[in-house]
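Trainee: Take this sequence and fold it.
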Amino acid sequence: MPPRKSLKAMPMLHQPNNPPASSWDRLASTSLMPSACHSRTWLEPMFEHFRHHNAKLITPDNTPLQAVASLDHVTLPGGIRLPIAQTWDNGYLFSGTPLISADNPQAALVNLLSAARSQMNVGAVLFRKVQRHEIFEQILQQVHKQSDIAGFRLFNSHQRAALQCHHEFDHWFNENFSRKRRKEYRRLRNRFAETGNLQSLTWQPCDPVEQWIEEFLLLEAAGWKGRHGTAIASNSEQTAQLRHALPQMAQNGSLLFWKITLDDKPVASMFGFLEQDQVWLGKMAYDETLSQFSPGVLVILDATRDLLTRKDITLADSSADPDHPMINNIWRDRLPVADYLIATPGTSQTKFKALTTLYSARLQARQLAKTAYHKIRKGLKK
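Mentor: Modelled structure (predicted):
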């Protein structure tokens, strides 16, 4: 893998006091817990292109840069703000793990929480979809005992599909699937190849990435997401963010991209992000008119082969929902994930307990509303 390159920073329209690019990049590459979602090349374009938000980039006033988190307020219906900050919930931050300096991480975390309290006037911070690193929970226990932190609580604990990158592909394939399933995957690929010139391609740093991005956008828009208006190409802000972020990530060596083509036409495409020794899958698109050949499954298998070939990767996070029907049946490793609600310095135990109760009630209300909505939709379809 080529060495990372230093990138010229683009201005962030909504954050005039963003940290220097070199400091941010250095923190991302050495952070206690890797977090591609909080890298400058992915997060900065969000602040530039996502116009309608109240999110803030929170960084302590320390040199060198100690921590980075992108936070917004937890709100009730009607936009009523609670005194709780949370990971910016925009659909693109599939991991809320903050960047925390590995050099004195306890102080870095406390300073980050203090910055959130002073800049957002909150009594607690909710870091959403955080991998449950043992070292992070040890640090939380330490700051709870040694600092003015009233406590922390976990919500929404679950597991999502992951890939431990410790074996060669053939070993993984044989151990992961039954003989019948292996035969079926080979049959699908062979049948697919009979329809034309089928190629599996991995993006290389010498390739222009812009073509891969545009092919992905067109492929996704041609499917059900396009019909429902949820494809990236249906949203000008998301499209601009992706066109801005992915070339930056390609330039500094943190972008992974795979596709399958049939007679030179893309039929499946997926990208991911590399930070330190970990990968996160991003978005996938495939030609739904060819679903009998399962192109989405095949591109995941191709990506798996590529990931298991690399020597600089130890873990790949699917970034998927815990009950995702496709990836759960392919990647059998599981990664524990949770939302961490942590008191900010100065919040009393009584107030933190009240905030915890309030947030729990909000979650229950949202779940009841979601259940009622799906029941109504189901009834209307009868």
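Trainee: only C-alpha atoms for contact and neighbour calcs from this point on.
Mentor: OK.
Trainee: who's in contact with residue 59?
Mentor: Counting by CA atoms under 8 Å, 6 or more residues apart in numbering, residue 59 touches 19, 65, 66, 67, 68, 69, 112, 115.
Trainee: Assumed the first one was part of a helix.
Mentor: No: with the criterion set as DSSP: H, G, I helix; E, B strand; the rest coil, the secondary structure at residue 19 is coil rather than a helix.
Trainee: Look up how far residue 12 lies from it.
Mentor: Residue 19 sits 10 Å away from residue 12, going by CA to CA, to the nearest Å.
Trainee: For this protein, just list every one of the helices.
Mentor: Along the chain, the segments classed as helices by DSSP state H run 21-30, 40-49, 105-120, 134-146, 169-176, 179-193, 209-221, 224-228, 236-251, 295-309, 349-381.
Trainee: Turn those helices into TSV, including mean neighbour count and distance to residue 94.
Mentor: Formatted as TSV, those follow (neighbours: other CA atoms under 10 Å; distance: least, CA to CA, whole Å):
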stretch	mean neighbour count	distance to residue 94
helix 21-30	18	16
helix 40-49	23	12
helix 105-120	21	20
helix 134-146	15	18
helix 169-176	14	26
helix 179-193	13	29
helix 209-221	19	19
helix 224-228	13	18
helix 236-251	19	15
helix 295-309	20	18
helix 349-381	13	19
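Trainee: closest one to residue 275 among those helices?
Mentor: Among these, the nearest to residue 275 by CA to CA is helix 21-30 (6.7 Å).
Trainee: gap between residue 224 and residue 238?
Mentor: Applying CA to CA to residue 224 and residue 238 gives a distance of 17 Å.
Trainee: Residue 19 and residue 12: which is more packed in?
Mentor: Legend: neighbour count by other CA atoms under 10 Å for residue 19 and residue 12, higher for residue 19 (19 against 16).
Trainee: And this one, please, so the two structures can be compared:
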Amino acid sequence: MRGRLIGLDALTQRDLGAWRELAGRALEPNPFFEPEYVLALARGLGQQGAVSLAVAEGRGDWQACMPIGTGRWHRIPLPAVSTWRGHNLYGLLGTPLVGRENSREALAALLQATLKGHRSCFTALEWVTSDGPVAAVLEEILRGARRVPIRFETHERAMLRRREQPDYLERTLSSKHRRELRRQRRKLSEALQGDLRTVDRAGEGAAVDGLIELEAAGAKGERGTVLAAAEGHAAFFREMCRNFAEQGRLQLLSFGTSDQALAMKCNLRAGDGLFMFKIAYDEEFSGYSPGIQLEVDMLDVFHKTPNVDFMDSCADPNNAMINRLWPDRRALVTHVLRRGGATEQLTRPVLLAARSLRECNRRRKS
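Mentor: Predicted coordinates for the structure are as follows:
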């Protein structure tokens, strides 16, 4: 097994084929590390020349892969290699793509490539799932590491796991709250003088632009945290949606009447999972909770989607709305692996101090 680093701007057609093939047989799906997502995001952010892929190769195929960046990480004054998430709004999961065969050897080669490929003091693996098959392999590797890795950060976020019966809402909301949502929906239908329904508009360019516009019209638009805030971000979203739609792996759900979208949601499909990317709603109708109405419909869409066993909210851990609606949780962890050399004695105390400061800031905000 051989590990190496490849710049995004140096990828060949053969490389792209190997990357897609690996994503299709990965131990755990991660659409945010697939070429249809990574390349579109790097182009949108203008970072094609700043991103590399760490790759493990064996028997002529790619066996593991993850995008990486170099430089400062979380303002720590030491050179680092870290998972490339591109932007805090769009880097939603950091689990490497790892093949089902020779997974331990492949992941070990991948990590070695990141530690030896640049003049850095450490490698940071951000937002890796902590309870899946990749985590099991990773923990085995880390237990045998010469230098004890640092568990820098952990957090949980909402997710859905398939059940035999679609009783997801009954598990999380009281009967009183469910009645209130039904009342709001009825009143909204009366106000608009039309039937309300949720439809999938994947593949419609107008629907993609509609979500961009709907998101920009709300409070997020004023804060500048929307796709429309920068042309490159909107261009990334359009390209990414087009890529996944062409493969039949895009959900672009629209809730409203036949001629008016009140809430929209973008999900990506990979393996046996759905991954939420964006949701937006018309704040003019916030009294009727259109965003929550769409999420309620999403529970039914999820249960009826064949060959899907889970859905990752990809939401902030403190997102009260989704935490209340979705009964399950997914844990993510960030590991830091130190590199040997002259700076080794300095690296550990600096990382531990940075972790303590980060934990203090999180407690203060919560």
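Trainee: which of the contacts of residue 59 of structure 1 still touch in structure 2?
Mentor: Comparing the contacts of residue 59 of structure 1 with structure 2 on both residues aligned by TM-score structural alignment, their matches' CA atoms under 8 Å, the contacts found in both are 65, 66, 67, 68, 69, 112, 115.
Trainee: Those residues: which two are farthest apart?
Mentor: Pairwise distances across those (CA to CA) peak at 12.7 Å, for the pair 65 and 115.
Trainee: now the contacts of residue 59 of structure 1 as TSV including distance to residue 142 of structure 1?
Mentor: Formatted as TSV, those follow (distance: CA to CA, whole Å):
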residue	distance to residue 142 of structure 1
19	28
65	21
66	18
67	18
68	20
69	20
112	15
115	19
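Trainee: Residue 129 of structure 1: which of these is nearest?
Mentor: residue 69 (13.1 Å).
Trainee: Contacts only, for that closest one.
Mentor: 38, 57, 58, 59, 87, 96, 97, 98, 99, 112.
Trainee: what residue of structure 2 matches up with it?
Mentor: The alignment partner of residue 69 of structure 1 in structure 2, by TM-score structural alignment, is residue 66.
Trainee: Let me know the distance separating that match from residue 93 of structure 2.
Mentor: Distance, residue 66 of structure 2 to residue 93 of structure 2, using CA to CA: 11 Å.
Trainee: And for residue 172 of structure 2?
Mentor: Taking CA to CA, one finds residue 172 of structure 2 at 25 Å from residue 93 of structure 2.
Trainee: for residue 307 of structure 2, same thing?
Mentor: As judged by CA to CA, residue 307 of structure 2 and residue 93 of structure 2 stand 21 Å apart.
Trainee: Who has more neighbours out of these two?
Mentor: Using other CA under 10 Å, the more surrounded residue of residue 307 of structure 2 and residue 93 is residue 93, with 20 against 10.
Trainee: does that one really touch residue 157, like I thought?
Mentor: No: using CA atoms under 8 Å, residue 93 of structure 2 makes no contact with residue 157, being 11.3 Å away.
Trainee: Now for these two: what residues contact both?
Mentor: Residues touching both residue 93 of structure 2 and residue 157 (CA under 8 Å, 6+ apart): residue 314.
Trainee: Find the residues that touch each one of residue 66 and residue 93 of structure 2.
Mentor: Shared contacts of residue 66 of structure 2 and residue 93, defined by CA under 8 Å, 6+ apart, are absent.
Trainee: with structure 2 superposed, average distance for stretch 156-164 of structure 1?
Mentor: Mean deviation of stretch 156-164 of structure 1 relative to structure 2 after superposition (mean CA distance after the TM-score superposition for structure 1): 1.2 Å.
Trainee: Over to stretch 300-309 of structure 1?
Mentor: So stretch 300-309 of structure 1 averages 1.0 Å relative to structure 2 (mean CA distance after the TM-score superposition for structure 1).
Trainee: What is the corresponding segment of structure 2 for that stretch?
Mentor: Per the alignment by TM-score structural alignment, stretch 300-309 of structure 1 matches residues 295-304 in structure 2.
Trainee: Show where stretch 28-37 of structure 1 falls in structure 2, residue numbers please.
Mentor: Mapped onto structure 2 using TM-score structural alignment, stretch 28-37 of structure 1 covers residues 23-32.
Trainee: Look at that stretch and report the distance between its end residues.
Mentor: 10 Å.
Trainee: Understood, closing this out.
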